[in-house]
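> Let's see this in three dimensions:
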Amino acid sequence: MKKLIGPTILLLLIVGACSGNKDIVEPEKQEEAAPVSAEKPINVPLINAEGEKVGEAELSENSKGVVIHVRAEGLEPGKRAIHFHETGKCTPPDFKSAGAHFNPGHKEHGFHNPKGYHSGDLPNLEVNAEGRVDEIIKTADVTLERGKPSSLLDKDGSALVIHAGEDDYVTDPAGNAGDRIVCGEIVKEGN
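The predicted model follows:
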């Protein structure tokens, strides 16, 4: 009996030490992959000038910024500008209710503008020949965390707007992108 106690204790110490190392390593890997915001992704219905739903966008956030997955149909093929606007209100047909571009840094419009660009400026979408778009856009210029200056979820929310034309990435205030043809309200309960 005494001969078994020594090896049994040694075995338990080895197993305990190995499992202890696992507990130290695993949480670090999980933290790297975890999103910044513990909240679920935000689903944003997208409507056209007639007020009909034409798609949706899903917004989520990770350590590198906000990820926007845009899916829509019934659009004219070609490049289309897409921007975040300052107010979470989409009143058809012109969506002027969404206000100007989201611009907490008070800069000018366009990625190629030497005076900077709006936080709401995003790369153009490519609508395929069937009038559909299914793209993922990433930006580190905004956040979904409440209380931050660059938060899309401030007290009046924000909007995601698709324009009739493409953004030239230079012209202030909207890149000569044309009319607002699709809009989605970015709001969460409690805004």
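> only C-alpha atoms for contact and neighbour calcs from this point on.
Noted.
> Helices along this structure, start to end?
2-33 (DSSP state H).
> Could you work out the end-to-end span of stretch 41-56 for me?
End-to-end distance of stretch 41-56 (CA to CA, to the nearest Å): 12 Å.
> quick one: that stretch to chain centroid distance?
15 Å (CA atoms, centre = their mean, to the nearest Å).
> contacting residues around that stretch?
With contact meaning CA atoms under 8 Å, 6 or more residues apart in numbering, stretch 41-56 is reached by 57-61, 70-74, 92-95, 181-186, 188.
> Mind checking which of the residues you listed are buried?
With burial judged by 16 or more other CA atoms under 10 Å, the buried subset of the contacts of stretch 41-56 is 57-61, 70-73, 92-95, 181-186.
> Of these, which belong to strands?
57-61, 70-72, 181-186 (DSSP state E).
> Pipe those into TSV and attach distance to residue 99 per row.
As requested, those are exported to TSV (distance: CA to CA, whole Å):
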residue	distance to residue 99
57	19
58	21
59	20
60	23
61	24
70	21
71	23
72	22
181	14
182	14
183	12
184	13
185	12
186	13
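> What is the most widely separated pair among those?
The span of these, defined through CA to CA, is set by 61 and 181 at 26.0 Å.
> Could you also give me the structure for this next sequence, so I can compare it with the first?
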Amino acid sequence: MNKVVIALCAFSLVFASCKSDKKKEADEETVTEEQVVETKVEVKKIKLAMEPKSDTQVSGNAVFTDKDGQVTVVAVFEGLQPGSHAIHIHEKADCSAPDGTSTGGHWNPTNQPHGKWGAAEGFHKGDIGNFTADENGNGTITFNAGGEWCIGCGDPNRDIVGKAVIVHQGTDDFTTQPTGDAGGRVSCGGIIE
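Modelled structure (predicted):
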């Protein structure tokens, strides 16, 4: 009889231990699932078509991606004159004027001087910079604005929605005020959600 009692006690201890291990595993799985939910990153994207302006054939597209508070734009163009071209964000998503002037000036919500992105002397929030078109008139630019921009956040100093992308005929010299002496507007696309 004592052997039976001892065997039952041993079985009870093993069963309780297994049950405790299973509960611990279930608790760990729950924590893991909760952590996965907490680490989901919101990604917003806007893709826009770039249309020719100023009697040119410059077209293309731009994709803005806002991931984890960091905004990047990748833009691809064709029909450009070979060489360097400026690209900026302008005040209004209105590409209705044949020369693109309906977009207004450079987007500059903080009233800084025109300059190269990140310059200590200041720069417009729309001062992206220059990119190069190859001998076939094709050009690409990838630009990371970090946390300086957002998509649809409502902050007037950061929100790019309602603005426009403009490609210029020439190169931005980063010093001439307020435009960088970049020349005419050859392509336009509105940043609209």
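> quick one on the thing from earlier: for the ones in strands among the buried ones among the contacts of stretch 41-56 of structure 1, which one is nearest residue 11 of structure 1?
residue 61 (44.5 Å).
> now the counterpart of that closest one in structure 2: how far from residue 153 of structure 2?
Correspondence of residue 61 of structure 1 to structure 2, assessed by TM-score structural alignment: residue 66. In this view, residue 66 of structure 2 and residue 153 of structure 2 are 10 Å apart by CA to CA.
> do residue 58 of structure 2 as well
Residue 58 of structure 2 is 31 Å from residue 153 of structure 2, where distance means CA to CA.
> got it, and residue 85 of structure 2?
Computed as CA to CA, the residue 85 of structure 2 to residue 153 of structure 2 distance reads 30 Å.
> what's the burial count for the alignment partner in structure 1 of residue 133 of structure 2?
When structure 1 is aligned by TM-score structural alignment, the residue opposite residue 133 of structure 2 is residue 127. Residue 127 of structure 1 has 20 neighbouring residues, counting by other CA atoms under 10 Å.
> and residue 127 of structure 1, what is it in contact with?
Residue 127 of structure 1 touches 75, 76, 77, 78, 79, 80, 133, counting by CA under 8 Å, 6+ apart.
> mind redoing it with 10 Å?
By CA atoms under 10 Å, 6 or more residues apart in numbering, the contact list for residue 127 of structure 1 reads 72, 73, 74, 75, 76, 77, 78, 79, 80, 133, 134, 135.
> Please apply the same query to residue 100 of structure 2.
Here residue 100 of structure 2 is in contact with 51-54, 90, 94, 164, 166-168, 184-189 (criterion: CA under 10 Å, 6+ apart).
> mind running it again at 6 Å?
Residue 100 of structure 2 sits next to residue 185 when contact means CA atoms under 6 Å, 6 or more residues apart in numbering.
> got it, and residue 131 of structure 1?
Counting by CA under 6 Å, 6+ apart, the residues that residue 131 of structure 1 touches are 73, 74, 75, 76, 77.
> now these in a markdown table, with distance to residue 112 of structure 1?
Supplementary listing: these in a markdown table, determined by distance: CA to CA, whole Å:
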| residue | distance to residue 112 of structure 1 |
| --- | --- |
| 73 | 29 |
| 74 | 30 |
| 75 | 26 |
| 76 | 26 |
| 77 | 24 |
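> Now flag whichever of those residues is closest to residue 32 of structure 1.
The nearest one, if we look at these relative to residue 32 of structure 1 and count by CA to CA, is residue 73, at 34.9 Å.
> surely the closest one meets residue 132?
Yes. Residue 73 of structure 1 is within contact range of residue 132, at 4.2 Å (criterion: CA atoms under 6 Å).
> returning to what we had before: can you list which of the contacts of residue 127 of structure 1 are found in strands?
Going by DSSP E, the strands hold 72, 78, 79, 80, 133, 134, 135 from these.
> Residue 167 of structure 2 matches what in structure 1?
Match for residue 167 of structure 2 (TM-score structural alignment): residue 162.
> sorry, back to before: go through the ones in strands among the buried ones among the contacts of stretch 41-56 of structure 1 and say which is closest to residue 2 of structure 1.
Comparing those against residue 2 of structure 1 with CA to CA places residue 61 closest, at 58.3 Å.
> What distance do you get for the closest one to residue 162 of structure 1?
From residue 61 of structure 1 to residue 162 of structure 1 the distance is 21 Å (CA to CA).
> Kindly report the same for residue 76 of structure 1.
11 Å.
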